[in-house]
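# no sequence on this one, just coordinates:
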């Protein structure tokens, strides 16, 4: 029997078929390595749940989920088969097998239907039945159709779509393996029937593969196929994890083939008519709870429109799209910026109408599964629980950790290991950051632990201890990035490894980072890497990496590479390249704080290079300003790039904001210092340039100026305001210049009125010169 995963219609057909046939064997598409633990699967869990499969070897790491809910045909086959006295077996390859993992998507979900691969057939059917999506087509043909003849229609549908598609190597390997189970079961069953429940895509192939001689009832019993085991040196297996409707929803990105699991649960429990009414009521309740318009008249209108749409479309009873379109028509009176999500393929996109969002959430449902207390768990779960108790981290309180204290550092590393593994429980608020000044304290606050059991089980694929698992996961991320990773990405992994205490991995990451520094052609990622390594080189008391020679070598090469990339840089898009400015900021910090580690680029050679860039008229404006700022920060402003030339560049309104952004990014403190006696400060010069601008020129330069002054924190902005007051011999609070009590919209209307009045006076030759 071919089925669509998570289809109530198929689940109902499986249930009826088992009760009528009373088969000897019920074979289900699922991981064969779970056959010895089917009793564990049927302990009495609260659905939905999933079988989590994992594999970890020297060359690859793979994970996969096999989700099951109450209306999954596979789940019904397991439970009804056991009730009917049948032998129940999974017959597919384990999730870690290369038939899954060698695919481009890694087969993270076993039950991701192959509909994208047989789109030609479904496109013809959608055109024939005038529906927008495969889901709407499926509902029309099967979910709301008369159950009589359902199996014949399913067979015709799957024969059509499979006949239009060529299976890949992974599909063929799986089908050969499943067929061997079918042949063995038929031989063992004697004269009794065997029911095979598999994804519809595989059904035609399995029928062909099992139609060969030797599969007839009464044949010599064949040996049951062996279950593949991981090769030597690799670890693999399966565990049960709680799952949720949100994880199963196609609108959230799940590739199950069936969206709206909450709606289909009602369809399974109550039927189409009751499911439509329940969805109407749930959507209105959600909208009212959020104080969004949802009147009783709108609810009545939604009911009427749903019934009318079902009749107009020839549906014997309301389909999901009838209900959703009826709700949208009744509740939404605005123009929509994007198509309704149930009329397109893909997840819900940002910016959707609030009524659409609440409708989708109501269709998803909030059900979350729960495992039976007797369910076996991986060793990591027990180890994390014991470590939390030992380290005093099992409570719900904010943690203030002293990283200079051995116990505080141990607790920090444990929390970072859980963070890297994605296990909820605590969120870090403050602590050492990439390239920041050394901080020896961390603050963590408790956060909701929703999904913690599932996250712990899934993290158990990487190791039995949190330090081992975190190291393995970071190593996997490094391998996954491959040679395409930039220096910034590698540096972020390095910082996480140091925070987790993964010393050996840190050395491997440093080696990889040194290579990527030599090959990276973008200053931005290099700047991120430099900031990270500089912070680690300086964090003496915390991580023990201060003055480490290997870190120093990486610093040296990163500074030299950034200068190599920015000197002679011409052209490019207009505007400010913030990542490039951050890279030069990291260079400045390295020159000021790590000069002993730098041999390729000393502060003296850096100042000379920056001076050349500052006077290069063909260099981008923000880079020229940053180069001048670097000279000032190093205290070595070269004469060729002196004040006069800097002022000349700043006087051009077209580049003033960009140039100033570069300058302020690297030399805020130097800019605010008083000028030597008898000289004019740069701030005074800039004030003169801005005040002489016409309105049009000023408005043209204003966005870039605002971006430039955003580099000043509030306290320093107040200092700028005070300097401007002093320059005008005015008394008052500088803070009042940073904010206004007037309504900004009122000020905008006043400015527009002034402009309109001026134009009107000019038209009649009554205006004064402006």
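Structure's in. What do you need? All values derive from a computational prediction rather than experimental measurement.
# please make it C-alpha for all contacts and neighbour counts, starting now.
Fine.
# what about the spatially most central residue of the chain, distance to residue 325?
Geometric centre of the chain, nearest residue: residue 253, 10.7 Å, by CA atoms, centre = their mean. Going from residue 253 to residue 325 by CA to CA, to the nearest Å gives 21 Å.
# gap between residue 8 and residue 479?
41 Å.
# who's more crowded, the two?
residue 8 (24 against 14; other CA atoms under 10 Å).
# I'd say the more buried one and residue 74 touch.
No. Counting by CA atoms under 8 Å, residue 8 stays clear of residue 74, with 11.1 Å between them.
# how many neighbours does the nearest residue to residue 436 once chain neighbours are set aside have?
Using CA to CA, 6 or more residues apart in numbering and skipping residues adjacent in sequence, the residue nearest residue 436 is residue 535, 5.9 Å away. A count of neighbours around residue 535, defined by other CA under 10 Å, yields 24.
# any idea which element residue 535 lies in?
helix 523-538 (DSSP states H and E).
# elements contacting that helix?
helix 487-500, helix 549-566, helix 578-593 (3 or more CA pairs under 8 Å, 6 or more residues apart in numbering; DSSP states H and E).
# now the next helix-or-strand element following that helix: buried residues?
Downstream of helix 523-538, the next assigned helix or strand under DSSP H and E is helix 540-543. Neighbour-count burial for helix 540-543 flags 540, 542, 543 (criterion: 16 or more other CA atoms under 10 Å).
# equivalent analysis for stretch 56-65, please.
Buried residues in stretch 56-65 (16+ other CA under 10 Å): 56, 61, 62, 63, 64, 65.
# now do the end-to-end distance for it.
15 Å.
# ok, and what's touching it?
50-55, 95-96, 101, 106-110, 233-236, 461-462, 476 (CA atoms under 8 Å, 6 or more residues apart in numbering).
# tell me how far the residue nearest to the centre of the chain lies from residue 259.
9 Å.
# and if you look at residue 589?
For residue 589 relative to residue 259 (CA to CA), the value is 51 Å.
# show me which of the two is the more surrounded one.
Taking neighbours as other CA under 10 Å, residue 589 and residue 259 compare with residue 259 leading, 26 against 22.
# quick check, residue 421 in contact with residue 472.
No. Contact criterion CA under 8 Å: residue 421 and residue 472 do not qualify, at 9.9 Å.
# comparing the two, which residue is more hemmed in?
A count of neighbours by other CA under 10 Å puts residue 421 above the other of residue 421 and residue 472, at 23 against 20.
# this is the comparison structure:
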């Protein structure tokens, strides 16, 4: 009896109709729809977790738009979860929709998720990296059964190789996707695929993968139960790899023996949105298909799929300001068809259309092709789930807030600019900060390209399906976003290990506007600050605290208690910093320099805060800087930095700074220590290059010291000097070079001792100064200037 005759017999009532499919295969989806229309079963059984049977009616909701996924998670451990994704071109989704439209019962028959999740828990407890049994739709053929790594990754690869193809995707397109839904017997493709998979199972068996045997035993039991209930009107849609096992004659006792003693966990299930981009991932529970956007197009195109696809490509390229005409589309279609004929393919596939697009529309460049692959071949389609789907209370509150604030989840990453002076934008900011505190990274802060004021925020938003799991996990903290974020912040404060962690948490609480959490966070912060004696830890914690004080202006938050803690923390830093700077090696000295900069910025902000006692902090800090600048036991990089900060604040005159530099750069100072002082004074991004440009006395001191460094010591100081000056902008370095080269033995300005600095002129060059007057006149718009105006301008330019 031929395979077709056997299938016909089954359709007439000889047994269940087994429709072996490739998960997320549009050709399989078309074939399943045609087979169900022909067979007209009384019940449809689908590979998937039986706990989802109650969720099947939701698939008929008008607001349900694939791609979506069934999400199962352990009730006591929401982070332990599994997905069963379904796209609009998935055979399982087509079977579900057909059953609902024809009022035919549909059931899931794979191993229950309660066992699937329990297996993963056992592996974690045993410390192994065993693989969880993947749900339906996670591999192209629907299984991880064979022991061969090649077969486990892509069973169709073996069949493609046997057919002489080096690419399984191309083989599948030729034998399935390019076959019309109405060509011949609707059950013929399933018979052919069953025979091929039967040969593979005979060769590879189960590969020692016992979990496949367990899953298939459970499915056989469910098929038998359906046959008893509906007699012979049973259709089964499952991964093609399972079909030979479901056809296998076994006893009920043998199948039940395989299921005996399976571990269990209490499980909840729901529908969640999925994305095409997530379908293209091979890690975790991604389906691992390379081109979900292309597959969706093949399934949805009523006719002429190549022409319609290339028209989409042309539209995308035009939107990106590339010149693509109708003639390009026509020529690309012709080239794709020619390539298919040359390669012996029935119709152009993705590889032919891609080659045609590269040659005709992209002028041979792969750069536009990357955009096409990202936007079209993969795509950013995000499914939708109706409100009637079960969800944890936290998810419902989040959905309500998203709708009220008009923040729709999207799969495509986008930037969101917020003006915190606007009520709706401020509410959006609070929501995003609260979600980040809960570990739900829907949005990530980004640098603003516009204003840098505290009333501006920029976020990068992208919704990933895994965030639904994070929401379920965060549900243990509360039923609303506000209550959950408050409880999580309090728990994080109590469990924080370091002072910096608590201060960072206080900052996040203010950003998220969690007034009920602040008392606990502030109490823990005060306790940790009182016990921590490490000046480095205190210096790291102070900037975050002081930054938090600024949020009271824009967000209307009461920061009085925070200001008092910050002031006390600053006082402890002032007392402990000078002793902590003694006897440091080079690395520790560089780290301490960073702490000094951080504290200086924090004190500048704290001094402006409207709280009692803050006005004297600046004076106390300046006294600390003076101690650091004059103490020989302090590393040179810290001393130099202290002098520079005093100079910038106007607490040190130019002459005094030049005197200190002259002393440090004198022959009595070791070259390495002098180079470190220069690094602290004018190094890095501190604007030291411009300081040297505008104060030629300081430049002359550095130049004179550098030329006097002994040859044997120059090699030791060169790396530090290179780091110091290489951080300057190219224009600053060029100007400094011109200044040094300008004089040859004459000087400009005087040193602290009143002598001329070698390499610079003694006085201003009046002739060169007068040359800028026409430019200044043009900039100021002064066409007619009297003699006094010219004299005034000359004085300014001089």
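Looks like it arrived, so ask away. Predicted, not measured: the structure shown is a model, and the values here were computed from it.
# if we can go back for a sec, can you tell me which of the helices and strands packed on helix 523-538 of the first structure comes nearest to residue 354 of the first structure?
helix 578-593 (34.5 Å; CA to CA).
# just checking, what packs against the helix or strand that residue 725 of the second structure is a member of?
Element membership of residue 725 of the second structure, judged by DSSP H and E, is helix 711-726. Packing partners of helix 711-726 of the second structure (3+ CA pairs under 8 Å, 6+ apart): helix 671-682.
# residues making contact with the helix it packs on?
593, 635-644, 664-665, 688-689, 691-692, 709, 713-714, 716-717, 720-721, 724.
# quick one: buried ones out of the residues you listed?
Buried among these (16+ other CA under 10 Å): 593, 635-644, 664-665, 688-689, 691-692, 709, 714, 717, 720-721, 724.
# helices - which of those land there?
Using DSSP state H, the subset of those located in helices is 593, 636-644, 664, 688-689, 691-692, 714, 717, 720-721, 724.
# residue 536 of the first structure is in contact with residue 543, isn't it?
Yes. Assessed by CA under 8 Å, residue 536 of the first structure is found in contact with residue 543 at 7.4 Å.
# show me the common contact partners of these two, please.
What both residue 536 of the first structure and residue 543 touch, as defined by CA under 8 Å, 6+ apart, is an empty set.
# how about the secondary structure of residue 418 of the second structure?
When classified by DSSP: H, G, I helix; E, B strand; the rest coil, residue 418 of the second structure comes out as strand.
# what does residue 444 of the second structure give?
strand.
# where do the helices sit along the stretch 301-450 of the first structure?
320-331, 354-364, 379-390, 406-421 (DSSP state H, counting those that start in this stretch).
# please tabulate the ones you listed in JSON lines, including the columns distance to residue 601 of the first structure.
Below are the helices of the stretch 301-450 of the first structure laid out as JSON lines (distance: least, CA to CA, whole Å):
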{"stretch": "helix 320-331", "distance to residue 601 of the first structure": "64"}
{"stretch": "helix 354-364", "distance to residue 601 of the first structure": "55"}
{"stretch": "helix 379-390", "distance to residue 601 of the first structure": "47"}
{"stretch": "helix 406-421", "distance to residue 601 of the first structure": "35"}
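# looking at those, which is closest to residue 39 of the first structure?
The nearest among the helices of the stretch 301-450 of the first structure, by CA to CA, is helix 379-390 at 20.3 Å.
# what number of residues lie near the closest residue to residue 24 of the first structure other than its chain neighbours?
Nearest-residue entry for residue 24 of the first structure: residue 86, 4.9 Å, with adjacent residues in sequence omitted and distances by CA to CA, 6+ apart. Using other CA under 10 Å, residue 86 of the first structure has 20 other residues around it.
# ditto for residue 734 of the second structure
11.
# likewise for residue 636 of the first structure?
Residue 636 of the first structure: 17 neighbours (other CA under 10 Å).
# list the contacts of the nearest residue to it once chain neighbours are set aside.
Leaving aside its sequence neighbours, residue 636 of the first structure sits nearest to residue 607 (CA to CA, 6+ apart; 6.3 Å). The neighbours of residue 607 of the first structure, taking CA under 8 Å, 6+ apart as the test, are 630, 631, 634, 636, 637, 638.
# with adjacent residues omitted, what lies nearest to the first one?
Spelled out, it's residue 630 of the first structure. residue 666 (5.9 Å).
# surely that neighbour meets residue 583?
No. Checked against CA under 8 Å, the pair residue 666 of the first structure and residue 583 is beyond contact range at 10.3 Å.
# so between these two, which is more surrounded?
residue 666 (28 against 25).
# buried sites along stretch 398-417 of the first structure?
So stretch 398-417 of the first structure, judged by 16+ other CA under 10 Å, has buried residues 398-403, 408-417.
# repeat that for stretch 45-63 of the second structure.
45, 46, 47, 48, 49, 50, 51, 52, 55, 56, 58, 59.
# which residue lines up with the fourth one in the first structure?
Spelled out, it's residue 48 of the second structure. Here residue 48 of the second structure is matched to residue 30 in the first structure, going by TM-score structural alignment.
# re the thing from before, just put the buried residues of stretch 45-63 of the second structure in a markdown table and tack on distance to residue 150 of the second structure and secondary structure.
Formatted as a markdown table, those follow (distance: CA to CA, whole Å; DSSP: H, G, I helix; E, B strand; the rest coil):
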| residue | distance to residue 150 of the second structure | secondary structure |
| --- | --- | --- |
| 45 | 29 | strand |
| 46 | 26 | strand |
| 47 | 23 | coil |
| 48 | 24 | coil |
| 49 | 26 | coil |
| 50 | 30 | helix |
| 51 | 32 | helix |
| 52 | 31 | helix |
| 55 | 35 | helix |
| 56 | 34 | helix |
| 58 | 37 | helix |
| 59 | 35 | helix |
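# now do the same end-to-end measure for stretch 40-55 of the second structure.
23 Å.
# got the contact list for it?
Taking CA under 8 Å, 6+ apart as the rule, stretch 40-55 of the second structure contacts 70, 84, 92, 95-96, 99, 104-113, 135-136, 223, 226, 230, 233-239, 269-271, 389.
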